[in-house]
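K.L.:
I would like to see how this sequence folds:
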Amino acid sequence: MVLLFCMDLLVDAVLPWTKIRNKPCCCGVVDHNHNRRQHQCIQTQAMLAEETTTPRHFRIMASSSSSSSTAHRNTIPVIFTFVSFLLSPDGDVIDCVLSHLQPAFDHPQLKGQKPLDPPERPKGHDSEDAATESLFQLWTNSSVSCPEGTVPIRRTTENDVLRASSIRRFGRKIRRGVRRDTMSSDHEHAVAFVNGDQYYGAKASINVWTPRVTDQYEFSLSQVWVISGSFGNDLNTIEAGWQVSPELYGDGYPRFFTYWTTDAYQATGCYNLLCSGFVQTNNRIAIGAAISPRSSYKSRQFDIGIMIWKDPKHGHWWLEFGPGLLIGYWPSFLFSHLRGAASMIQFGGEIVNTRSTGYHTSTQMGSGHFADEGFGKASYFRNLQVVDWDNSLLPLSNLHLLADHPSCYNIKAGTNSVWGNYIYYGGPGRNGRCA
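P.N.:
All right, here's what the predicted structure looks like:
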């Protein structure tokens, strides 16, 4: 596979939408060994003045010599049009993309369509569910958002692509990211799960930390999994939460993320909006952008609400973030088993252990502290719920716990009248009992 990248415009001032000037457009070809086989810089004409809303184009496109259907599945980001963009304090460029021209609508089954109206939320859902503290994203700390009719998309840069260990890996989990047993692998988990029924969604609040990730090709995440199918090649998952991934983002910030696959992470699905599929409807939240503020050890705790549920009318899977912010939806046609109900829901943490130094990684899960330390020290999920066939939120029953390597990362569960079902989880990785 060969990747063509071309980036047109850069922000020339901290203030959003102002003093944007033209820069050279750098185009090139990168092969699967990261060799830049061809490179040229094309000087473009001066286009923008202050406060312009003229649509501009940004392109990062993969090509493949395989069949057209496979080539579409392997297309990672796509061409889209933005009307303005903002520079985030962490260095991200957030493009405000016309809603009907976002990457999702590159999919053949979505071409020419527009985002759907919001669905009915599950019964028993309280969008004012008060977190310990509210969380936002760094790029919106100055109370800005993209204009109505657009969605914010974190710009993919040349460096983002070049950091990937291969073009095939860019924007994807290549290995299995869901656990059904305690067999050793490079992905390690501490999760709570329910199965044995039909599930139409899940909800939880997760406190956000900044775990240390010690290798560029490792990550640490905390998320909700909605799962169906076997754990073979037909596995369907929808995932959302927060993650620290130096390979994907180039830094150590915790970031709001999504993921989906319909074939066990082989050829379908991706993180965030790096392929066509997820349809974003929100102009205030950028998927893949850094979350701020974060929890601190023995200090203030900040958490995010995540709810995923199946719209009873159209069958699509919708995502809500924080206090009632609808983010968008995964169309049901993306999936096979998840066109119906989910067969398992998981809550918890996952890390990658590459053993790049010859022993277990010191990458932290959650806060980097074990579950036994409790509130203010360990990471938590609270108010764990599932959505039933009647689109009602219910507390969990028959909750199971799984820690692949409890001496490295562990988990414990409880219930009370304030937090409902909850879990503490996490750990430091390498220590005297984790080698």
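K.L.:
can we go C-alpha only for contacts and neighbour counts from here?
P.N.:
Noted.
K.L.:
the closest residue to I423 other than its chain neighbours: which element?
P.N.:
Distances taken as C-alpha to C-alpha, 6 or more residues apart in numbering put A413 closest to I423, at 4.3 Å, once the chain neighbours are dropped. Element membership for A413, per DSSP states H and E: strand 410-416.
K.L.:
how about K23?
P.N.:
Taking DSSP H and E as the definition, K23 sits inside strand 21-30.
K.L.:
helices along the stretch 101-250 of the chain, start to end?
P.N.:
Per DSSP state H, counting those that start in this stretch, the stretch 101-250 of the chain carries helices over the ranges 158-163, 246-249.
K.L.:
nearest to R255, out of those helices?
P.N.:
Evaluated over these, closeness to R255 peaks at helix 246-249, with 8.8 Å, by C-alpha to C-alpha.
K.L.:
which residues in the stretch 301-435 of the chain form strands?
P.N.:
Here the stretch 301-435 of the chain has its strands, by DSSP state E, counting those that start in this stretch, at 303-310, 317-321, 325-330, 342-352, 379-387, 393-395, 400-403, 410-416, 420-426.
K.L.:
give me the contact list for the fourth one.
P.N.:
Put plainly, it is strand 342-352. 177, 186-202, 217-229, 363-366, 381, 386, 425-426 (C-alpha atoms under 8 Å, 6 or more residues apart in numbering).
K.L.:
report the distance from it to the chain centre.
P.N.:
The chain centroid and the centroid of strand 342-352 are separated by 14 Å under C-alpha atoms, centre = their mean, to the nearest Å.
K.L.:
quick one more, to check against the first:
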Amino acid sequence: MQINRGIIQQTLLVLYFLLSYTEVQGEIKLSEVEDQELERQLKLLNKPAITTIKTKYGDIYDCVDFYKQPAFDHPSLKNHNFHPKMKPTLPRIMQTSVPPTTNKSSTIWLNDRGCPLGSVPIKRVTKDDLIRQRLMPPPEDVALYTQFGKTSNHSSELKRRFLSAKGYRVAIVSTPNDPKNKFGGAGMTATIWKPYAKGQQHSGCRLKVQKGPDVVQVGWRVDPTLYGDSKTRRFIHFQAGKKHCFNTLCPGFVLVDNQLPIEAPFTKTSRRGDPKHIFEYPMYIDRDLVNGNWWVLLEETHKELGFWPQHIFTDLATFATNIEWGGMAYSPANIPEPPMGSGFFPVRKFQYDASCRKIIVLNYKGETIDVTTTPHSDNPNFYKVFDLPNGINEMFKHIIFYGGPGSIDNS
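P.N.:
Predicted coordinates for the structure are as follows:
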């Protein structure tokens, strides 16, 4: 009986992956009405292009006039005064030592230069993309707030269990979720990995800034449903009340850089145990002191990718109350959880573990401050996390190690 049960489980798992592969490839028969609706969505999403360019990975980007990008379809941004040369007003000069080895997004273009000045690179959306994205689960915070309402300290563990039941797992370090907190941003330098994820699974690392139901995030992920492949790609995400969106798939995020594609694949990913093949990427979210816009800054040079305008939010129209760093993973019900990070439990060694180092938090003045942080893992049998607030040395400062094999090797 035990053997039969094992065979049945293996058969169901194979069938799931086969069906997921078919779904992720967009091989779904559509009715005429559904097909017409998808065509309508594509016309809204794909703006007229000044020129079209490809990346070395085959992705197609339309160079869209700054003022015609998808962000400005947001009803709150119809009468904006934004312009392509916008810069954030920050009270500090952010400095980081050059990471051991970094990824450069600007090297992915076939034309070696990106889009013309005055335009921004918007990834061409296809019908297959829209079909796949129908299979995406709601973001974790959407499920969280639908079930429980706004966060409170006494119910945090209950909410974590709820997220786990919905297929989400995290191995994170977070600040205390105190409504009196007034955070103006945060940052990290994350090692880049390629955990195995298939079908509707995804796995990645993120910096998350939050107040109530409003969330902004930046990080990397392997997500076949979102991207249609298993490459490690950058992502941004926001949630404003009931509205939520990845990258530029809906209005909200104003892109200003003409060379950095938001969802670009990382050219190199880390190799466990090989110090010459550990690759990192610095990421920051900072609140503009003058107008409250939330900026995404990337790489050791702090390039301004773009921003979420203050007035698309309710709670994040002021300051954040909670920050998280670390790993997240998702798998549908009855499907094994995917690996996270390096795919191994952390041993607290930089060349072996997925990590986020140079953890920083900004106060309401934009000043770097010391905060108390707490590690959390939904299931230590699948994923673990270690928080080293005093770091290893000056280069690493506050560092966290996270990751695990998921439930693949668990019976």
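K.L.:
could you get me the TM-score between them?
P.N.:
After superposition, the two chains reach a TM-score (TM-score structural alignment, normalised by the length of the second structure) of 0.80; 357 aligned residues with a C-alpha RMSD of 2.7 Å.
K.L.:
which residue range of the second structure does the strand holding K23 of the first structure align onto?
P.N.:
Using TM-score structural alignment, strand 21-30 of the first structure lines up with nothing in the second structure.
K.L.:
by contact count, what packs against that strand?
P.N.:
Packing partners of strand 21-30 of the first structure (3 or more C-alpha pairs under 8 Å, 6 or more residues apart in numbering; DSSP states H and E): strand 2-10, strand 36-42.
K.L.:
buried set for the shortest one?
P.N.:
Within strand 36-42 of the first structure, no residue qualifies as buried by neighbour count (16 or more other C-alpha atoms under 10 Å).
K.L.:
and the longest one, by the same measure?
P.N.:
By neighbour count, and taking 16+ other C-alpha under 10 Å as the criterion, the buried residues in strand 2-10 of the first structure are V2, L3, F5, C6, M7, D8, L9, L10.
K.L.:
so the fourth one makes contact with R59?
P.N.:
Right, the one you point to is C6 of the first structure. Yes. C6 of the first structure lies in contact with R59 (C-alpha atoms under 8 Å); the separation is 5.7 Å.
K.L.:
which residues touch the nearest residue to G28 of the first structure once chain neighbours are set aside?
P.N.:
Nearest non-adjacent residue to G28 of the first structure, counting by C-alpha to C-alpha, 6+ apart: H39, 4.3 Å away. By C-alpha under 8 Å, 6+ apart, the contact list for H39 of the first structure reads C26, C27, G28, V29.
K.L.:
got a winner among the residues you listed for most neighbours?
P.N.:
C27 (18 neighbours; other C-alpha atoms under 10 Å).
K.L.:
the lengthiest helix in the second structure - contacts with which helices or strands?
P.N.:
The longest helix of the second structure (DSSP state H) is helix 2-24. Secondary-structure packing of helix 2-24 of the second structure (3+ C-alpha pairs under 8 Å, 6+ apart): helix 127-133.
K.L.:
could you say what helices and strands the helix it packs on packs with?
P.N.:
Helix 127-133 of the second structure packs on helix 2-24, helix 32-45, helix 224-227, going by 3+ C-alpha pairs under 8 Å, 6+ apart.
K.L.:
most centrally placed residue in the first structure?
P.N.:
By C-alpha atoms, centre = their mean, the first structure has its centre lying nearest to F257, at 1.7 Å.
K.L.:
any idea what it aligns with in the second structure?
P.N.:
Counting by TM-score structural alignment, the partner of F257 of the first structure is F235.
K.L.:
pretty sure its match is touching P261, no?
P.N.:
No. Using C-alpha under 8 Å, F235 of the second structure is not in contact with P261, being 9.8 Å away.
K.L.:
what residues are shared contacts of those two?
P.N.:
By C-alpha under 8 Å, 6+ apart, F235 of the second structure and P261 have no common neighbours.
K.L.:
distance of K198 of the second structure from T225 of the second structure?
P.N.:
Counting by C-alpha to C-alpha, to the nearest Å, the separation of K198 of the second structure from T225 of the second structure is 9 Å.
K.L.:
could you do T51 of the second structure as well?
P.N.:
For T51 of the second structure, the distance to T225 of the second structure equals 27 Å [C-alpha to C-alpha].
K.L.:
and those two? which has more neighbours close in?
P.N.:
T225 (29 against 14).
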